[in-house]
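>>> Sequence and predicted structure, then a few things I'm wondering about:
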Amino acid sequence: MTVHPSLQTYADAWTHSVTAISELVTPLAEGEWNWATPCPGWSVRDLVSHVIGLDCEMLGDPRPIHTLPRDLYHVQTEIQRYMEMQVDIRRHHTAPEMTSELEYTIIRRSRQLRNETRDPGTLVRGPLGSEETLESATRRRAFDVWVHEQDLRTTLNKPGNLDSPGALVTRDELLTYLPKVVAKRASAPANSAVVFDVQGPLEFLRTVRIDADGRGTIDSAPSLGPAVTISTDWETFFKLACGRVKLSSVTDRIKAEGDQDLARAILERFSITP
């Protein structure tokens, strides 16, 4: 148990997901580590390298000194370059090297979480030299690791854990972005409401309300006259929000009632991950 209850939910979610990742990749043959994942340009090995690398950074390990190749087509932005460093430096590691480092990183990180004494508001190192609170960083790791667990499950055709502790953290994390998606990106009209009705392993209904000044808020109360009601399943919701699928490939799994132009504007701008 961590000292601070506000961190425990995220620690438990991370533990559940990273353990699942270890169980998924440990039996893989060497060639299977090269299979492509839903993350552009990343193999199974690359995705696991990313998980290892970011948890090593949470442990305070120094970032690798490494020069990236110039021909990585999927690396276009500074944040992508930042993430790629931990990946590219492990690209020639063997399967036993990968599983051993993953296991060792899980042991170290689990011990850190169990013995955590810092206040959740403590500032810690974030990407590109930024700072964020310990609580935010721990929550983001739980979110990130669960999404990558699902990436691996897609690649290996082993579905599961769609309602796990990590799934709950991911749902809450994605919902915080909905007001921005609806109000700012999709320019929903003032004094309107957009309802999201999600079914499946995780069922929830949320309403984004736009006030007279164009600002968006979100709550769990239904709206009597929404401009749009978007209905879909949880897997489609998170994969679209995390940029894992294109809208054109999942239109048959989404139902939109009301203003169709607004619905399309929202769905076309739904991805929130870098």
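Structure received.
>>> For the rest of this, base every contact and every neighbour count on C-alpha atoms.
Will do.
>>> So for the one helix or strand Ser22 maps to, what gets flagged as buried?
Element membership for Ser22, per DSSP states H and E: helix 5-25. Buried residues in helix 5-25, counted by 16 or more other C-alpha atoms under 10 Å: 7-18, 20-22, 25.
>>> Which SSE is immediately downstream of it?
Toward the C-terminus from helix 5-25 - assigned by DSSP H and E - lies helix 44-58.
>>> Counting by contacts, list what that next one packs against.
helix 78-88, helix 95-114, helix 134-156 (3 or more C-alpha pairs under 8 Å, 6 or more residues apart in numbering; DSSP states H and E).
>>> Pull the residues that contact it.
Residues from elsewhere that reach helix 44-58, judged by C-alpha atoms under 8 Å, 6 or more residues apart in numbering: 32-37, 39, 63, 83-84, 86-88, 90-91, 98, 101-102, 105, 109, 125, 141, 145, 148, 152.
>>> could you redo the last one with a cut-off of 7 Å?
33-37, 63, 86-87, 90-91, 102, 105, 109, 145, 152 (C-alpha atoms under 7 Å, 6 or more residues apart in numbering).
>>> Near the closest residue to Tyr177 other than its chain neighbours, how many other residues are there?
Excluding its sequence neighbours, the residue lying closest to Tyr177 (C-alpha to C-alpha, 6 or more residues apart in numbering) is Ile272, at 7.3 Å. For Ile272, the count of nearby residues is 14 (other C-alpha atoms under 10 Å).
>>> Could you measure from Ile272 over to Ile79?
14 Å (C-alpha to C-alpha, to the nearest Å).
>>> next one: Val147
On the measure of C-alpha to C-alpha, Val147 and Ile79 end up 18 Å apart.
>>> Can you say which of the helices and strands packed on helix 44-58 is packed in most?
helix 134-156 (a mean of 21; mean count of other C-alpha atoms under 10 Å).
>>> next, the one to line up against it:
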Amino acid sequence: MDEVRAAFRDECARLAEILRGLDEADLDRPTPCPPWAVRDLVAHVRTGAGRVVDMLAAPAPDRAEVDAAGYFGAAKFTPEVDHARIDSARREARERPGVPEVAADFARTWRATDEAVAAQPPGRLVHTRHGDAMTLTEFLRTRVVEVGVHGLDLADALDRRPWLTPAAAAVVADLLTGGRPVPAGLDWDPLTVIRKATGRAALTDRERTLIEESAFRWLSFAG
């Protein structure tokens, strides 16, 4: 939990800093996650970062049934779920029209989550909104993925260098690869692993060949 919580804190604090420096026009830039603009994607990330508070207010399940890798299953990517996710983010974005509101709301949300996590005993279990029973640590790991990976999308939308923090990069890359090293010859750093594994950077023919020859597999968000 300490490692995952530190990654969540680092990545959220960095995103909050970025948001405070935006101007109003930045919020309407298109993102690599259509049809969302920056304001919509930020609303989606804010909602995801804040889910823990309500989850911890509910009764805990008896046992964990999935881990962070299992959480990213096909049920999270059905057309119905995707439509609801898109519409919800756009509605919430309209409620916070300006940069000060967007930045302040995200800062409040992630800090409330961090405080709620800090107050929990070791091994705390939670139910997700999809009905998954998992440990709080594993669910928080999925939040690091959400904030970190969508942070790459926001950086692309804003024409900025990726600001992914080392702690978050390590957590996300480890989850995507199952803790396995990438095949020899790829020489990928964690940021490249994340970009390649999530489809945010295309594989070259050489990379594809090395991966196929080594039978290397990574977590698919749609799988």
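Noted; the coordinates are in hand. From a predicted model like this one, the values you see are computed outputs, not experimental measurements.
>>> TM between them?
The TM-score (TM-score structural alignment, normalised by the length of the second structure) is 0.74; 200 aligned residues with a C-alpha RMSD of 3.3 Å.
>>> residue nearest the centroid of the second structure?
Compute the mean C-alpha point of the second structure, and by C-alpha atoms, centre = their mean the closest residue is Glu146, 0.8 Å away.
>>> What lines up with that one in the first structure?
By TM-score structural alignment, Glu146 of the second structure lines up with Asp144 in the first structure.
>>> any idea how far the counterpart of the residue nearest to Tyr177 of the first structure in the second structure is from Arg180 of the second structure?
Under the alignment (TM-score structural alignment), Ile272 of the first structure maps onto Ser220 of the second structure. Ser220 of the second structure is 15 Å from Arg180 of the second structure, where distance means C-alpha to C-alpha.
>>> what does Leu186 of the second structure give?
From Leu186 of the second structure to Arg180 of the second structure the distance is 13 Å (C-alpha to C-alpha).
>>> related to what we said a few turns ago, just name the closest of the contacts of helix 44-58 of the first structure to Ala193 of the first structure, please.
Set against Ala193 of the first structure, the nearest of the contacts of helix 44-58 of the first structure by C-alpha to C-alpha is Val145 (32.2 Å).
>>> Just confirm the closest one contacts Thr19, I think it does.
No - counting by C-alpha atoms under 7 Å, Val145 of the first structure stays clear of Thr19, with 10.1 Å between them.
>>> How about the contacts made by the closest residue to Leu176 of the second structure other than its chain neighbours?
Among residues not flanking Leu176 of the second structure along the chain, Leu219 sits closest, at 4.8 Å (C-alpha to C-alpha, 6+ apart). By C-alpha under 7 Å, 6+ apart, the contact list for Leu219 of the second structure reads Ala69, Leu176, Thr177.
>>> Could you single out the nearest of the residues you listed to Ala169 of the second structure?
Among these, and counting by C-alpha to C-alpha, the member closest to Ala169 of the second structure is Leu176, at 10.5 Å.
>>> Let me know how buried the closest one is, in neighbour terms.
21.
>>> for the helix holding Ser22 of the first structure, the distance to its chain's centre please.
Computed by C-alpha atoms, centre = their mean, to the nearest Å, the chain-centroid distance of helix 5-25 of the first structure equals 13 Å.
>>> which strands and helices sit next to it?
Judged by 3 or more C-alpha pairs under 7 Å, 6 or more residues apart in numbering; DSSP states H and E, helix 5-25 of the first structure is in contact with helix 134-156, helix 165-175.
>>> mean shift between the longest one and the second structure?
Per the superposition on the second structure, helix 134-156 of the first structure and its aligned residues are separated by 1.4 Å on average (mean C-alpha distance after the TM-score superposition for the first structure).
>>> Which strands and helices lie in contact with that helix?
So helix 134-156 of the first structure, by 3+ C-alpha pairs under 7 Å, 6+ apart, packs with helix 5-25, helix 165-175.
>>> which one of the ones you listed lies closest to Lys158 of the first structure?
helix 5-25 (8.5 Å).
>>> which residues are in contact with the closest one?
By C-alpha under 7 Å, 6+ apart, helix 5-25 of the first structure touches 1-2, 113, 135, 138-139, 141-142, 145-146, 149, 165-166.
>>> okay if I get those as a markdown table plus distance to Asp46 of the first structure?
Formatted as a markdown table, these follow (distance: C-alpha to C-alpha, whole Å):
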| residue | distance to Asp46 of the first structure |
| --- | --- |
| Met1 | 31 |
| Thr2 | 30 |
| Leu113 | 25 |
| Glu135 | 26 |
| Thr138 | 22 |
| Arg139 | 22 |
| Arg141 | 17 |
| Ala142 | 18 |
| Val145 | 13 |
| Trp146 | 16 |
| Glu149 | 13 |
| Pro165 | 24 |
| Gly166 | 21 |
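>>> counterpart of Ala89 of the second structure in the first structure?
So Ala89 of the second structure corresponds to Val87, using TM-score structural alignment.
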